[in-house]
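A.B. asks: Would you be able to build a 3D model of this:
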Amino acid sequence: MIRAARLAAARVGGAAAAAAAARAPGAALYRAARHYTPHGPPDSSEKETIVKLLYNIGSKKEVEQYLRHFSSVESQKFAVIKVGGAVISDDLATLASALTFLNRVGLYPIVVHGAGPQLNKRLEAAGIEARYEDGIRITDGPTLAIAREVFASENRKLVEALERLGTRARPITGGVFVADYLNRDKYDRVGKIVHVNREVVESSIRAGCLPILTSLAETPDGQILNVNADIAAGELARVLEPLKIVYLNEKNGLYHGATGKLIETIHLDEEYEGLLKEPWVRYGTKLKLKEIKELLDTLPRSSSVAIISAEHLHKELFTHSGSGTLIMRGHRLFGEQDLARVDSDRLRALLMEHDPQIASGEMSAASYWQALAALKQAGGAYWIYGDEPYQLAAVVMRRPGQPIAVLDKFVASRAAVLGNITDNAWKLIVRDHKQLVWSVPRTDDNLPWHFERADGSWAAGDSILFWYGVEDWKQISDLVSVKASGAAAAASAPAAPSGARAYSTAARRPAARRGYSTSAARSFRVGLIGARGYTGRELIRLINEHPSLELAYVSSRELAGKPVPGYTKSSLDHVSLGAQEVGAIARAGRGDVDVWVLALPNGVAAPFVAAIDSETASLPAEQQPVIVDLSADYRFDTSGRWSYGLPELHRREMLQRGTGRIANPGCYATGSQLGIAPLLPFMDVGRLPSVFGVSGYSGAGTTPSPKNDPAFLADNLIPYAPVGHIHEREIGRSLTRVAAPAHPFDASSPVHVQFTPHVAPFFQGIGLTIHVPLRMSMTVSDIFGAFQSFYQRERLVHVTRAAPLVKDNAGKHYAVVGGFAVPAADGSAGTGTDSLAARRVVLNVTLDNLLKGAATQAVQNMNVALGLDELTGIPVQDEPDMSLAK
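C.D. replies: Prediction:
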């Protein structure tokens, strides 16, 4: 199961959750942006690299969608960015890097900056008192003289910072804003903008330079006037009508005066009047909202205002979720329980364009309306949600006597997605329904959006089941039966649509045997490169028993020409395929070979991957073969193309990134991570966990050596690689990226482990003893409960109180975690409840190195990549019978 943020935070407690919430997503990227130092004009490869970096803060779909959106308009209509003087003085490097990132992907933000703090400092040094009236700076002659110097100086700082990064920028300190006196008697030389000379800005962009403007204006006869930078940015926006108006501040948005929480989105048409009635909305906050409302009322409805920090600018511009506060006009939303009260023609048009069922003709809109009516007649209920222009629609159903509602449809146009109307609709839906369940195809482009809003999910077959507000798993599995679907679930509904989406959960009950349907419309063909080793043999056996996989090629130089033993689906001989031959086969695309499995030694896979890539790069993504690499060659990939294939910990990342390239984890690394991951929120970051690992000699491969010589191993235990083993780095890197929002680790503070492997005289299996330092004292029951909660939906991880034994787990497809122990809190020396020695846990993990540590995991990853149920073809045994666990 993919654990959502809400459940993870509940597991570890409020303090840790709050600390995690304070860390912004994508922090590693933002820190990298601070030190981004390009040289010279951007080329296509550099632009591609930057776009890949953006993928780290949002899905590929989101980033590409926004890039297309932004680049579809004239350059000067991308964004007007107002920069406060404090940002220039305190965060200049971050600001310059953020603007450079935008420019390197072909965008031209227009920057209008202020210099308030700097001006106050200079006035104080000159002995001039800063005076204000109605919040407006009174600007006399001496003040204006210093203001001109300060504005020019700050403008020059920003331009020079950009040019040091290779970004062409043009300082514009005048000639854009034409003004008249706002009130000469009251404010002296303060201006009210009456005209904007856009040609000055546009000529800068035509020359390939970012325009950097001060907010000083001139009268028609040449008198310089001071203008508030917010007002100047707004007037510029009224003339250029950009997609985005961005106000950069150090707070990263607007905050709710009562709760103290960041306000993520404000849809003015829906929320403005209510906001103004809030007791905390007053003074500067009220003025800011009124100014933004007046601005957006004059702009196209597609325009929006973002209040954000420079550090988070990328996330705000390139992801649906954003980071600061996004303000837009939006549209009023509605929620109706009677189809007669909605515009059925416009709703029909939206569904016919965006709903797969109705768009494909699988079901007509008329039959769906009929099914809704039948549901209501049977004692159920339905709700239809949407916005005024019908850019979005959602249908929620509740069956007779059922407490949990079903989100049956949620469709949105591109404009609704880009305008964050989806988020506002979601707020309305969950306000009305405290519990929801819904299903989404694995191929849905917006899966990340659903994951972010769900409390939990379960992947099976071609779809993913999500739920919100539901804590009891039995409620979910009982709610929806194998054949139940949307309106079809209405009791005895005679007109129920036969093709409505199915929420099959019958096989997902934790205590039941697997029982999912593994039938598929076609068999997927697998090319196995490197079949001589033990893992290759296990893979052949598993594929032979898999209902949806078949072997197309089995390559082994030593065995070429010999029959493939144990494979009964067809008569198949070993072949010897080099990288060139594999590339030639891959050129045909999916069909001849759907999945290439590389079961090769470390350092050998790259030529095969390169050959496949070169021959398939021009093919559509859905025709390109999947690659699963069992070596360590791509476990440390930074290109963004490879997923780390440990679904129990990285399933969400795999689905978000795409699963065309999967790096299968190492066997020791798999067991170690499964033993440490649930404890990440409780770990003492100042001390290192340690892993003592013992493997059977099958882990040493088939090439003769003392580590796989039974005679040498008899009555023996061989330690090797006592420091610096590659799994040590792999464990730490993967655990750092585990998607548990309440642990204290990230790229700037990664997980490090100590790991020492050994070889024992048994053939297969791994036993691990893991010591984990804790930041607080915990009981065995606390720890056992944390592991049970973490793995409660994982069929290939069993949790037991007893210490698992290697011999009990050899030949099994699951890992076992147990044997939890903590020092006795008896007050004796070194073991008191407050001592470092007491704040630790020792536990044991066992798994079969050839199965869950290699072949079983590879099949699990192939299933995910091919859209099959994750456990298809994997014999799933019940919980092992360990008497000590009872």
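
A.B. asks: from here on, contacts and neighbour counts on C-alpha atoms
C.D. replies: Will do.

A.B. asks: Let's see the distance spanning stretch 82-93 from one end to the other.
C.D. replies: End-to-end distance of stretch 82-93: 16 Å, with C-alpha to C-alpha, to the nearest Å as the criterion.

A.B. asks: One more: stretch 693-711?
C.D. replies: Stretch 693-711: ends 21 Å apart by C-alpha to C-alpha.

A.B. asks: Likewise for stretch 193-213?
C.D. replies: Start-to-end span of stretch 193-213 (C-alpha to C-alpha) is 15 Å.

A.B. asks: List the buried residues in that stretch.
C.D. replies: By 16 or more other C-alpha atoms under 10 Å, the buried positions in stretch 193-213 come out as 193, 195-196, 201-202, 204-205, 208-213.

A.B. asks: wait, what's in contact with His433?
C.D. replies: Neighbour list for His433: Ala405 [criterion: C-alpha atoms under 8 Å, 6 or more residues apart in numbering].

A.B. asks: Now the two most distant members of the buried residues of stretch 193-213.
C.D. replies: Greatest spatial distance in these: Ile193 and Gly208, 27.0 Å, computed using C-alpha to C-alpha.

A.B. asks: how about the strands of the stretch 351-500 of the chain, start to end?
C.D. replies: For the stretch 351-500 of the chain, applying DSSP state E, counting those that start in this stretch gives strands covering 381-387, 392-398, 405-412, 436-441, 456-460, 463-468.

A.B. asks: same thing with the stretch 651-800 of the chain?
C.D. replies: Counting by DSSP E, counting those that start in this stretch, the stretch 651-800 of the chain has these strands, from start to end: 661-663, 690-695, 718-719, 754-759, 766-773, 797-799.

A.B. asks: could you dump the ones you listed to TSV with distance to Thr167 and mean neighbour count?
C.D. replies: Below are the strands of the stretch 651-800 of the chain laid out as TSV (distance: least, C-alpha to C-alpha, whole Å; neighbours: other C-alpha atoms under 10 Å):
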stretch	distance to Thr167	mean neighbour count
strand 661-663	35	25
strand 690-695	47	23
strand 718-719	54	15
strand 754-759	44	21
strand 766-773	47	24
strand 797-799	51	22
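
A.B. asks: Kindly reformat these as TSV containing distance to Val430.
C.D. replies: Listed next are the strands of the stretch 651-800 of the chain as TSV, based on distance: least, C-alpha to C-alpha, whole Å:
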stretch	distance to Val430
strand 661-663	36
strand 690-695	44
strand 718-719	56
strand 754-759	45
strand 766-773	39
strand 797-799	33
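
A.B. asks: structure for this one too, so we can compare:
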Amino acid sequence: MILTNLRKATTALVPQTLATSQMLKSTLAKSSTHSFKLQHNRVYSTRSTVIQLLNNIGSKREVEQYLNYFTSVSQQQFAVIKVGGAIITQQLPELASCLAFLYHVGLYPIVLHGTGPQINELLEAEGVEPDYSDGIRITDEKTMSVVRKCFLEQNLKLVTALEKMGVHARPITAGVFGAEYLDKEKYKLVGNVTSVNKAPVEASIAAGALPILTSLAETPSGQILNVNADVAAGELARVFEPLKIVYLNEKGGIINGNTGEKVSVINLDEEYEDLMKESWVKYGTKLKIKEIKELLMHLPRSSSVAIIDVNDLQKELFTDSGAGTLIRRGYKLITRSSLGEFQQPDLLRNALNRDQDISSGKTSVASYLKKLESENFKAYGDEPLEVLAIILEDEATSVPKVDRFLASKTGWLNNVTDNIFTSIKKDFPALQWVVREDDPNTAWYFSKSEGSYAKNGHILFWYGLKSADAVSELIASFAQKVSLVKPAESKVFKSSQQARSFSTARRFYSTNPNPPIKEGKNHQKSKVALIGARGYTGQNLIAMIDKHPYLELSHVSSRELQGQKLQGYNKADIVYSNLQIEDIKKLEIDGKVDVWVMALPNGVCKPFVDAIDSVKNGKSKIIDLSADYRFDTTGEWVYGLPELNDRTKIASATKISNPGCYATAAQVAIKPLTEYISGTPSIFGVSGYSGAGTKPSIKNDPVFLSDNLIPYSLTDHVHEKEISSQLGVEVAFMPHVAQWFQGITHTISIPLNKKLTSRDIRNIYQERYSGEQLITISGEAPLVKDISGKHGVVVGAFAVNSKQDRVVIVATIDNLLKGASTQCLQNINLAMNYDEYAGIPDDLVIRG
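C.D. replies: Predicted coordinates:
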């Protein structure tokens, strides 16, 4: 049954790439034919593998590119992965799962692990102080006995974990590394690798088993010597010359000892000498960087080493964005402001030939160069111009624009594009660029932008714009260039401080048993910490807190944006941090945060909540925007939909689960009729693609969505369960994604147990929601374009069939506002005893 469902999921979710489909079929085939005794573990492993694949692939282009790349060589040349000893102790399930992922898609990395922390623990237990010199462990006979024991134990532990997940793995604890003494007097039983025997590794892969190696070496006479695992991994890479060299460690990269931040990229040709002089580069870090440099000097210049967290392995291997610290020889970056500064004109011409207009014959290199002679431009590139970017001033908007961004396949694969873009961003605090919708690198451009707008086959991207007016001006200029038709007014960027218009329909006496709390007693400032601030919801909440009379941001945490300045917030200068569990616990102990907002993906926030809970005298409130606690049965969490739930309970709660966007609109649209429902209401929901988040996928790909509608998760969707559990009525929910950016529409068919007219039903709704600022009742069917950018729910249509036993209701909601951030702010206001609508514009328009 699981395999059948997986096949269905595979067909539905990844039809866009044949390579991915074949890979998943291969996974399923292996699951069907392997005859392991641990059937449950095997099936669970396969299912986990497929889910990881679907969650980590960035785009069609990336999948096809990297699969072709990895399968272009023999299996033993795919990757060498060095695993830090702490990973086996602390993250063994994650490590085994990641390696199982690769195994089940037919990739066989050579895995070599260390065991440093385990050795230190055993030595200290025996009263022996670990001794190092220049980052190398001094290994006497007593230490060697512990080293050998630890290596064998950890190797067996990893192999066993893999076998339990249906992965055929082979322990290789000897016979690979030949060595001589590094310095017998100084280091004792420490080896200098003199040879690598490939045969055991090749035999393991040929037999369909992952080779799991230790870094123990042997002299010609059979003496076992200890070799630093980083050094051993480097020697393996020299012999096999793999496409990828990955070091997994518990820090997820190299940490700058002065700033505490993760080093993203190290270009050795440009940075090595200065880097080795840094005070924090010492001991194991210094040895690691030195060994990696010596390794890369013997490999093709395109080779690189990635030092990452185990959870980022798929991201590093299968996406352009990568993870952790990337170390490469690289080239020095160049900047030019005139054509005469290019010392090799042929390289410039070759780079320009990558431009689509030039390669298609629409224009020529000479014509473009002549144009540049009269422009005030700045060009960025690497020395061989594998990547070339040209920035021009834009007189129409005063926002500099990327006139050309041209990268070779090598430039993309080796992340030179990231390096160039980082250099550009240092010089240009605001920037715009336009890309064709069919550009295969669209997902990468999305990742570099803060906003986008698509029209007539082109996408406008930008970052660094300080106001909505600047965005509107940019969009208007772009629309004028790509079309003769005047662009429609954007409701998303229109000022939200507009007057509310009311219909002339008579008002009804309120039957609302749960009226809004409009007079808050608290007028003190409160500090809000936002965990997971990168997504659309986080950005909207930041903008609303910026205008809130009492709320202030104290921290915004985002791993991907760590170290960058928070844009769109004017109350204080705040820099994105990457708060860890201990950081959160300390902030709670010190009382630095009044409200924690968890804007994280489903299944992620529990460790953060547990850290806050562990502080006995903590006084903060928690709002969780994910689905993790919407089905809580412990009584610790209150479901935060103020219009339908007891507001006094929300106000007194310390933990509030924010409802889902689809679920909010559906519940508001169905709740007043629950006593009249005779069967199962059917909900046909359609969301704009912002609902699919910022991680690139077919569900937020404007090209794939153009003239398209994507159905997904048509049964048992988490919102179907949420709506049913909260209403006490089983519903059928069918979600879809459309080509607009934000806004949701529901068309809901409700069977009735009593004959009711359209007027009867509309009266029920007007009476039930009288006094609710964020709910509007309309006689007409509401439209998405009228709700986009607005802070509430509009319910209307109330179309009753001729038998008067079924009504169809239409509800609209902005998924980023009342569907997420606005509702979150409502819950914060209630929890902190403010006016419920403080900081929330009264901007709904009632259409009579």
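
A.B. asks: from the buried residues of stretch 193-213 of structure 1, which ones fall inside helices?
C.D. replies: Counted as lying in helices by DSSP state H, out of the buried residues of stretch 193-213 of structure 1, are 201-202, 204-205.

A.B. asks: and which of those is nearest to Ile224 of structure 1?
C.D. replies: Nearest to Ile224 of structure 1 among those, with distances taken as C-alpha to C-alpha, is Val201, at 18.9 Å.

A.B. asks: show me what contacts the spatially closest residue to that closest one that is not a sequence neighbour?
C.D. replies: Excluding the flanking residues, the one nearest Val201 of structure 1 by C-alpha to C-alpha, 6 or more residues apart in numbering is Pro211, at 6.1 Å. Residues near Pro211 of structure 1 by C-alpha under 8 Å, 6+ apart: 109-111, 169-172, 201, 204-205.

A.B. asks: how do those look in structure 2, which are kept?
C.D. replies: Retained in structure 2 (both residues aligned by TM-score structural alignment, their matches' C-alpha atoms under 8 Å) from those: 109-111, 169-172, 201, 204-205.

A.B. asks: So which of those residues is surrounded by the most neighbours?
C.D. replies: Neighbour counts for the kept ones among the contacts of Pro211 of structure 1, by other C-alpha atoms under 10 Å, peak at Ile110, which reaches 30 neighbours.

A.B. asks: Just to check, that one is in contact with Gln76?
C.D. replies: Yes - contact criterion C-alpha atoms under 8 Å: Ile110 of structure 1 and Gln76 qualify, at 7.2 Å.

A.B. asks: Overlap in contacts, the two.
C.D. replies: Applying C-alpha under 8 Å, 6+ apart, one finds that Ile110 of structure 1 and Gln76 are jointly contacted by Val201.

A.B. asks: quick revisit: which of the buried residues of stretch 193-213 of structure 1 sits closest to Phe762 of structure 1?
C.D. replies: If you rank these by distance to Phe762 of structure 1 using C-alpha to C-alpha, Leu210 comes first, at 67.1 Å.

A.B. asks: Check the gap between the closest one and Arg156 of structure 1 for me.
C.D. replies: Taken as C-alpha to C-alpha, the span from Leu210 of structure 1 to Arg156 of structure 1 is 13 Å.

A.B. asks: Quick check: Cys824 of structure 2 touching Ile623?
C.D. replies: Yes - using C-alpha under 8 Å as the test, Cys824 of structure 2 is close enough to Ile623 to be in contact (7.1 Å).

A.B. asks: quick one: the helices in the stretch 351-500 of structure 1?
C.D. replies: Using DSSP state H, counting those that start in this stretch, the helices found in the stretch 351-500 of structure 1 span residues 356-359, 365-377, 414-418, 421-432, 447-453, 473-479.

A.B. asks: out of these, which comes closest to Ala8 of structure 1?
C.D. replies: Among the helices of the stretch 351-500 of structure 1, helix 447-453 sits nearest to Ala8 of structure 1 (C-alpha to C-alpha), with 12.6 Å.

A.B. asks: Other residues contacting that closest one?
C.D. replies: So helix 447-453 of structure 1 is contacted by 4-5, 59, 320-321, 440, 457, 466, 468, 652, 655-656 (C-alpha under 8 Å, 6+ apart).

A.B. asks: What is the aligned counterpart of Leu713 of structure 1 in structure 2?
C.D. replies: In structure 2, no residue is paired with Leu713 of structure 1, using TM-score structural alignment.

A.B. asks: Glu129 of structure 1: what's it in contact with?
C.D. replies: Contact analysis of Glu129 of structure 1 by C-alpha under 8 Å, 6+ apart lists Leu123.

A.B. asks: Pretty sure it sits in a helix.
C.D. replies: No - using DSSP: H, G, I helix; E, B strand; the rest coil, the assignment for Glu129 of structure 1 is coil, not a helix.

A.B. asks: what's the spacing between it and Lys121 of structure 1?
C.D. replies: According to C-alpha to C-alpha, Glu129 of structure 1 and Lys121 of structure 1 sit 10 Å apart.

A.B. asks: buried residues in stretch 89-97 of structure 2?
C.D. replies: Buried residues in stretch 89-97 of structure 2, defined by neighbour count with 16+ other C-alpha under 10 Å: 92-93, 95-97.

A.B. asks: Could you single out the nearest of those residues to Ala389 of structure 2?
C.D. replies: Of all these, Ala389 of structure 2 sits closest to Leu95, with 38.6 Å by C-alpha to C-alpha.

A.B. asks: That closest one: helix or strand, and which one exactly?
C.D. replies: Using DSSP states H and E, Leu95 of structure 2 sits in helix 92-104.

A.B. asks: Could you list every helix and strand in contact with that helix?
C.D. replies: Identification of packing neighbours for helix 92-104 of structure 2 by 3 or more C-alpha pairs under 8 Å, 6 or more residues apart in numbering; DSSP states H and E yields helix 18-33, helix 39-56, helix 141-164.

A.B. asks: Nearest to Val387 of structure 2, out of these?
C.D. replies: helix 39-56 (25.9 Å).

A.B. asks: Following element in sequence after that closest one, please.
C.D. replies: Proceeding N to C from helix 39-56 of structure 2, the next assigned helix or strand is helix 60-70, under DSSP H and E.

A.B. asks: which residue of structure 1 sits farthest from its center?
C.D. replies: Going by C-alpha atoms, centre = their mean, the residue of structure 1 most distant from its centre is Asp185, 55.6 Å out.

A.B. asks: Many thanks, I have nothing further to ask.
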